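Novice: How does the following fold in three dimensions:
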Amino acid sequence: MTRSLTAKFGLGQIVRHREESFRGLVVDVDGVYAGPASEPGPDYRDQPFYRVLAMGEDTGFLVYAAEAVLEPDPDIAPMNADDRARWFTIDEAGHHAPRAQPIH
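Specialist: This is a model prediction of the structure:
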């Protein structure tokens, strides 16, 4: 039986990491883990994963995180379409990448 998963967070939504101390912007969503060959633990394997553009003290960085470790950040509203177009390149599939880091 195939299980259908629905992503909890959408593109442009601001989230925060439950275990680390950063907030970030969701820029891409995978229905299940699609990262490097070393797979996540069994608790994380069958859930959506997100590419999150996180902000550090001096610069931004890209994080690949399981849905279970993220939570919505109600203090900050999602970006609107004009803001996304200003800060990101967006391909035909809807994948977002920071303008400084083109989509491959």
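Novice: going forward, measure contacts between C-alpha atoms and count neighbours the same way
Specialist: Noted.
Novice: From F49, how far out is V15?
Specialist: V15 sits at a distance of 13 Å from F49 (criterion: Cα to Cα, to the nearest Å).
Novice: repeat for F88
Specialist: Counting by Cα to Cα, the gap from F88 to F49 is 19 Å.
Novice: which of these two has more neighbours?
Specialist: Per other Cα atoms under 10 Å, whichever of F88 and F49 has more neighbours is F49, with 25 against 18.
Novice: Pretty sure that one sits against E39.
Specialist: No - at 12.0 Å, F49 and E39 do not qualify as touching, with contact defined as Cα atoms under 8 Å.
Novice: joint contacts of the two?
Specialist: Y33 (Cα atoms under 8 Å, 6 or more residues apart in numbering).
Novice: where do the helices sit along the chain?
Specialist: With helices called from DSSP state H, the chain shows them at 81-87.
Novice: for stretch 48-66, which positions count as buried?
Specialist: P48, F49, Y50, R51, V52, L53, A54, L62, Y64, A65, A66 (16 or more other Cα atoms under 10 Å).
Novice: just stretch 23-34 next, same as before
Specialist: R23, G24, L25, V26, V27, D28, V29, V32, Y33.
Novice: before we go on, could you also do this sequence so I can check it against the first one:
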Amino acid sequence: MMKARTAKFQIGQIVRHRIHSFRGVIFDVDPEFNNTEEWWLSIAEEHRPRKDQPFYHLLAENSETEYVAYVSEQNLLPDDSGEPIRHSQVSEIFIKDKSGGYRPRNPLLN
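Specialist: Reported below is the predicted structural model:
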């Protein structure tokens, strides 16, 4: 059994991927890996993340498209660009706050 760590990032925070060119807003956090073995094995071995860390669900975007991403903590960095997230589902889940970040529309869901 793995010991779960405390999440470094929080729901509503804008982050970017350390390696790949995308960013997003966190809408859910798993304290440790909670996806399929097939998904995990599909990642190139030299980039495959450890399972004993928080994983984040993001409303993600790159220069071409919007999507939902599942990303390990080790592969995320805070995004301090100040740019809003354009993902079409952001307004369904979040309200933009004065600091430029996002807060959940329904905090009881978190």
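Novice: now, the most widely separated pair of the buried residues of stretch 23-34 of the first structure?
Specialist: R23 and V32 (21.7 Å; Cα to Cα).
Novice: burial of E92 of the second structure, as a residue count?
Specialist: Number of residues near E92 of the second structure (other Cα under 10 Å) recorded here: 10.
Novice: got a list of what it touches?
Specialist: R105.
Novice: Which strand or helix spans it?
Specialist: helix 90-93 (DSSP states H and E).
Novice: What is the corresponding segment of the first structure for that helix?
Specialist: Mapping helix 90-93 of the second structure onto the first structure (TM-score structural alignment) gives no aligned residues.
Novice: now the buried residues of stretch 23-34 of the first structure as a markdown table including distance to G10 of the first structure?
Specialist: Supplementary listing: these in a markdown table, determined by distance: Cα to Cα, whole Å:
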| residue | distance to G10 of the first structure |
| --- | --- |
| R23 | 15 |
| G24 | 12 |
| L25 | 9 |
| V26 | 7 |
| V27 | 8 |
| D28 | 8 |
| V29 | 8 |
| V32 | 15 |
| Y33 | 16 |
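Novice: And those, which is closest to G94 of the first structure?
Specialist: D28 (8.2 Å).
Novice: Just to check, the closest one is in contact with Q13?
Specialist: No - using Cα under 8 Å, D28 of the first structure is not in contact with Q13; the gap is 10.4 Å.
Novice: Quick one: residues contacting Y56 of the second structure.
Specialist: Y56 of the second structure touches I26, F27, D28, V29, D30, A69, Y70, V71, S72, E73, counting by Cα under 8 Å, 6+ apart.
Novice: Just give the nearest non-adjacent residue to the fourth one, would you?
Specialist: Pointing back at V29 of the second structure there. Among residues not flanking V29 of the second structure along the chain, Y56 sits closest, at 4.6 Å (Cα to Cα, 6 or more residues apart in numbering).
Novice: What is the aligned counterpart of the one you found in the first structure?
Specialist: Per TM-score structural alignment, Y56 of the second structure is aligned with Y50.
Novice: excluding its backbone neighbours, what's nearest P72 of the first structure?
Specialist: V15 (4.6 Å).
Novice: Does the one you found touch K8 like I think?
Specialist: No - counting by Cα under 8 Å, V15 of the first structure stays clear of K8, with 10.7 Å between them.
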